[in-house]
Structure formats: C-alpha cells, structure tokens
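> Fold the following for me, if possible:
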Amino acid sequence: MKILVANPRGFCAGVNMAIECLDEAIRMFGSNIYVYHEIVHNKYVVERFTQKGVTFVNAISEVPEQSILLYSAHGVSPEIREQSRARKLQTIDATCPLVTKVHLEAVKYAREGYHIVLIGHEGHDEVIGTMGEAPASITLVEDPEDVAKLSFPLDAKVAYLTQTTLSVEEAGRVIASLKSRFPKIESPPKEDICYATTNRQDAVKQLAKNSDVVIVLGSQNSSNSRRLQEIGASFEKRSFLVDGAEELQREWFSDADTVLITAGASAPEVVVQDCIAWLSREFGATIEEVTTREEHVAFPLPRELRVLQSARN
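As a prediction, this is how the structure comes out:
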C-alpha cells in the first residue's frame, strides 16, 4: 500500500489563531474560561481544552457574570455581543478575520439597501453569526432550488455573500443560478470562500483520481471537512470522514493500492500522523507527501488579547 499525504492539509491560519488565542488566555488567566460554541469544529481539539478545564457553552446565560468568554473562530452576531455586555463579561474575539470580512460586507450591503443572499448551510455557527449582522436584509439559500424560490422584485438591489467553508463547486452552482435570475447582482470584490478551504479541496481533486480510498480527518460537524469527503466520493472513491485512527476499519482498505489522507482546516496534525502510523502498521504502507500549493498565511492574536499581554508584561 502507498499513502499519499496531501499538503496543504489541516489547520488554517484562522484555526491556528483561535487555538493559540485560547491557549494564551489559559496561560494568562487560568483554565476557568468560557468559550461560546466550540472554539473550532473538531472533537479532538474541544476535548483537549475541556480536559484543561475550559467550559464550552451554547448560550450566554450559561456564563457567570464578569467571567472571561472567548468567541469561537466562526464568529457571533451583534445580539450575542450585547448579551455579553449585559453580563459584564470580559470577551476575547477569536473570530477568523475571513469570517469578519463577510460580516462587514453584510453590514455594508444592508446599509446600502441591498437584499443580501447568503449562500450557506442552515444552522452552521458561521451562518448564524453572519445573518445576525443584518437579519432583516439577509435570506439564506443552500442550493439552486432555493434560488428559484426567491421573490425579490426584478429591479431590486441584490447582493450575495457565501459561507467561507463551502465547496467551490457547490457555491459556484448557486452563484450561477443567482446571476441568471438577477443579472445585476452584486458580489464582494474578493470571494468569501476561504483560501484554505479552496486549497484543501484542490489538493483532493488532484490526488483522489490516483487513489483507491480517501481518508479525511475531521469531525462530522466540520463543514469544510465534510466537503473534502464529498469531493473524494465524487470521484467514485471509497471516501471516509473520521476523527482519528480509532475509527478506521480494515475492510475499507481491501484491495487498496493507494490511500489518500488529508485533513480539514480544524483537524490537528496529530490525528493525521496517528492514521498514517495505523496504516503503516496494519498494511506496511509507504508514505509520499504531495504538495499542491504552498501556504504562508498567518493571523495575529486578537487586539484585546495583545493589549492584555502588554499590560501584564
């Protein structure tokens, strides 16, 4: 068996920043810290912080007054920020800057009187936060069928935004439908889909065609990880999304000569290496890392955390 290890894979700059932010907050204040929703959508990462004493909550009312609260990488709505102020919480915003970009675009278009179409998945934390920026102006669509149901006047000012972790093809189909329906529709000068999402998808597209099995490391609630698994399956390959090596099953690899391993943007490298070690042990696999694109993006820690660091130093 040969293992193709896709590069780029795993943590993106936004995830790196959010995790570093929480690690630094623990170092500065101890582990009695709260995080609104999962810091990133990954079981391994969340369990690591839970074991350190961090508490993840789904409602601001669960956070004791005057506590320290981190906002997750997926962003939050103005309503959540207001609830935090009402409880006198000391907040640290670990929202990915690329998600913040979409929030600012939503505010801008709403202020200019546009009907905003947000392409995304209902219920996803990022989508909830973005829609909360201008709830009266944003309509969510998931597919071209939803576009057909839109009832804006033909002369309406319409703009679209996208969730940052979508499949490029998935978003492209919806955008094509929107442009067909609303030829004058506006869009941001730079696309919203995250560079890391695109790069990881491109790597799977290039490498899956030469593989028999595709293994994606990531959690089931990770949108970008699910998209990678779907891309693998679109090449009619056995494609699986797993949190770690303990979920691998020998029968998946029967008659497999080549296995592609990649990881979603919120999956840590340790789970990738565990899977490689398992395959090497069970099948005597050889390993080849294939780089399809270099990444050199990094985001600084949130300003409020840097200010606190300076004050303590």
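
> rest of the way, CA atoms for contacts and neighbours
Noted.

> measure the spatially most distant residue from the centre of the chain to Leu178 for me?
Computed with Cα atoms, centre = their mean, the residue of the chain farthest from its C-alpha average is Asp155, at 34.5 Å. Distance of Asp155 to Leu178, given as Cα to Cα, to the nearest Å: 14 Å.

> And this one, please, so the two structures can be compared:
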Amino acid sequence: MQETNGTLPRLELKLCAPRGFCAGVDRAIQIVELALLKYGAPVYVRHEIVHNKYVVESLRNKGAVFVEELNEVPDDGQPVIFSAHGVPKSIPAEAQRRNMFFLDATCPLVSKVHKEAILHDRREREVLLIGHAGHPEVIGTMGQLPEGTVHLIETVADAKSYQPHSDRQLAWISQTTLSVDDTSEIVRVLKERFPDIAQPHKDDICYATTNRQEAVKFIASQCDALIVVGAPNSSNSQRLREVAEREGCQKAVLLQRAADINWKDFEGITSLGVTAGASAPEILVEEIIEAFRSHFDVVVETIRTATEDISFNLPRELREGVSTTG
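Next up, the predicted model:
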C-alpha cells in the first residue's frame, strides 16, 4: 500500500468483544487434548472437532487422527471422540456394537436441541428444524429421530410453503449457529400460519452466536470494512459476515489466516472491524492485526457488547484423569 507523507496511513481497528472461542468449542478441544494426555496417541476424532483448519492441524500434530466415519477406526482400544456439532443416534449405537471407547464432545447447547426433538416426538408433535441442509449439526439433530420424522426448514419460502405431514401439533427447533434475524423471520411466518406451534422454552440459537452477531451489528455501520476470522465451512462465521453486510458494512470478508488477505480489498480504508467465529482461536486474530500493522498505523479499540463467563463440564472419564495428567 502507498505510504502517506513517508508514514503509514492511520487505521482505526475496532475489535469486537466477545469474539472467537465459545464454551462449547473450548470444551471440545480440551476433550481431545486431555484424551491424548490420558490415553496417548492416537485418539480418533469423527469429523473435524470444530470447523477450523488451524485447530484441526494443531491437534493432528499432537496425535489426533481425524476420520469421517467409524469404519475408518481400527479396533485398537483407543478413544473415539464425537465432534462438537453432535452426531446421529446411530453413531454411538455403532460404537457400542463394536465395543469402542468413545467420548462425546457434542456442545451441551446442541445436546439441548437433541433432547427437545426427542421430547416433542414423545409428545406426538411434528418436528420442524430450522437449519442448513448438510451441516453436521443438522445431520446430528435430524438423526435423533427415525428418518422422515424431522422436517427441515431452511428459508422463509420453506416456512410459507410447508404442509404438515400429519394432524399432530407442530413444534419448531433450530440449529444453534443461525442468523438471529433470519431465524426470527422464519419463526414469524410459522407462527402466523400455525398459531399453536410449540417452541423452545429458551432460544436454540446459542448465546455465543447471538453475542457475536450483536457485536458485529454494533460496529458494522461504523467501519469501511470488516473481517471475520473463521473457516468457510463454519456456519456461525458465515452468518457474521452476512450480518455485517446487512448492517451496512460495504466490504465484509471471511478469512482463515493473514496469508489470505487481499490487500487491494483494503486500499483507502480508515476504519476496520475485526471479529472471529466461535471456532477461531485468538492467535489467528492477532496474526491478522499484526499483518495490518505492516500496512497501516493501527490504533486498536476493543468494543465490548457482552461479557461471557459460561463453561461446561468435561466428560466424567476425563475429569477423573485431570489431576494425574497435569
């Protein structure tokens, strides 16, 4: 970039808080790391533990072996870990049939949605899941009930056209990483069409997703550009980029690493927002800030819109081993 009068151009960098790791992601990573300490390598992980290449590679370097299906796991007695996104009921059932030792790293807030689906079905309700087809969390939630029992609603158009499959009362649940605004619009349509539809006692969209979107909403219109640090297959990261665009930020981009920065995209800016998806480690945020320091005279201001102090318990098998494994 061009320097101005022999000095770097000034850049006001607004750093969202909260950002990055949520309690569910932190717990899932800890489960893999503690399993490696307690049981030794290899530890098998079904699917990416969280959607972040940096995290996956760092765990792979420590001895984690990532697989897509259990048939890739040898019968060697080593632990198998299910990812934070959750799995269909058929997966732990298969692991039990094979006498595998498995640890479930499903985020407790995803498990809450699983329990809601099961409870609605027991109460003879027809279950609608608001979410994105093909996402691991959606596959896991739909897989809590027999095939064809849970019906996916992806868009407002789906909500407008949905025809019940039975005379049962309807109930809706949702993926935890959706856009708060998009989901609200879908729910509005469902309630208009089906006034008696049952809903969660507490929103299914998780606190971390909501908080990160609110932080982006707060700063987006004040920034010439905004960077979301996260992976392209991370739902909550993609939603952050969409929220920034919707709130008036002219250029919102999703980047995995500083090496992915296209500097032409940021020519002439004087203000930049930075946040990170719930599966992106802080080291990647710091990496991007340092990259901008080489092109701008950066002044960082942290904008805090919420405080998070939530933590989740580890599986009992690992809690018992923590004191002896350091």
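
> what's the TM-score for these two chains?
TM-score for the superposed chains, counting by TM-score structural alignment, normalised by the length of structure 1: 0.96, backed by 313 aligned residues with a Cα RMSD of 1.6 Å.

> matching residues in structure 1 for stretch 125-132 of structure 2?
Aligning stretch 125-132 of structure 2 against structure 1 (TM-score structural alignment) gives residues 114-121.

> The stretch 101-250 of structure 2: strands as residue ranges?
Along the stretch 101-250 of structure 2, counting by DSSP state E, counting those that start in this stretch, strands occupy 102-104, 125-130, 150-153, 169-174, 225-229.

> just checking, what residue in structure 2 corresponds to Glu186 of structure 1?
Checking TM-score structural alignment: Glu186 of structure 1 goes with Ala198.

> you'd agree that match is up against Trp172?
Yes: at 6.4 Å, Ala198 of structure 2 counts as touching Trp172 under the criterion of Cα atoms under 8 Å.

> Distance of the nearest residue to the match of Glu186 of structure 1 once chain neighbours are set aside relative to Ala231 of structure 2?
Nearest residue to Ala198 of structure 2, sequence neighbours excluded (Cα to Cα, 6 or more residues apart in numbering): Ala171, at 4.3 Å. As judged by Cα to Cα, Ala171 of structure 2 and Ala231 of structure 2 stand 32 Å apart.

> Counting residues, which helix of structure 1 comes out longest?
Criterion DSSP state H: the longest helix present in structure 1 is helix 13-29.

> Could you identify the helix or strand that succeeds it?
strand 34-36 (DSSP states H and E).

> equivalent range in structure 2 for that following strand?
Strand 34-36 of structure 1 covers residues 44-46 of structure 2 once aligned (TM-score structural alignment).

> any residues touching that stretch, and which ones?
Stretch 44-46 of structure 2 is contacted by residues 64-70, 73, 78-83 when judged by Cα atoms under 8 Å, 6 or more residues apart in numbering.

> what about 7 Å?
By Cα atoms under 7 Å, 6 or more residues apart in numbering, the list of residues contacting stretch 44-46 of structure 2 from outside reads Ala64, Val65, Phe66, Val67, Glu68, Glu69, Pro79, Val80, Ile81, Phe82, Ser83.

> okay if I get those residues as a markdown table plus neighbour count, secondary structure and distance to Glu308 of structure 2?
Formatted as a markdown table, the contacts of stretch 44-46 of structure 2 follow (neighbours: other Cα atoms under 10 Å; DSSP: H, G, I helix; E, B strand; the rest coil; distance: Cα to Cα, whole Å):
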| residue | neighbour count | secondary structure | distance to Glu308 of structure 2 |
| --- | --- | --- | --- |
| Ala64 | 23 | strand | 29 |
| Val65 | 20 | strand | 31 |
| Phe66 | 22 | strand | 30 |
| Val67 | 15 | strand | 32 |
| Glu68 | 11 | coil | 32 |
| Glu69 | 11 | coil | 34 |
| Pro79 | 21 | coil | 31 |
| Val80 | 26 | strand | 30 |
| Ile81 | 24 | strand | 26 |
| Phe82 | 24 | strand | 25 |
| Ser83 | 26 | coil | 23 |
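
> between those residues, which is closest to Asn262 of structure 2?
Distance to Asn262 of structure 2, by Cα to Cα, is smallest for Phe66 among the contacts of stretch 44-46 of structure 2, at 30.7 Å.

> What's the match for that closest one in structure 1?
By TM-score structural alignment, Phe66 of structure 2 lines up with Phe56.

> And that match, how far from Tyr36 of structure 1?
Taken as Cα to Cα, the span from Phe56 of structure 1 to Tyr36 of structure 1 is 6 Å.

> mind listing the helices in structure 2 by residue range?
For structure 2, applying DSSP H gives helices covering 23-39, 53-62, 90-97, 108-122, 136-142, 156-161, 180-193, 207-220, 235-246, 282-293, 316-319, 322-325.

> Could I get the contacting residues of Leu129 of structure 2?
With the criterion set at Cα under 7 Å, 6+ apart, Leu129 of structure 2 makes contact with Val150, His151, Leu152, Ile153, Trp172, Ile173, Ser174.
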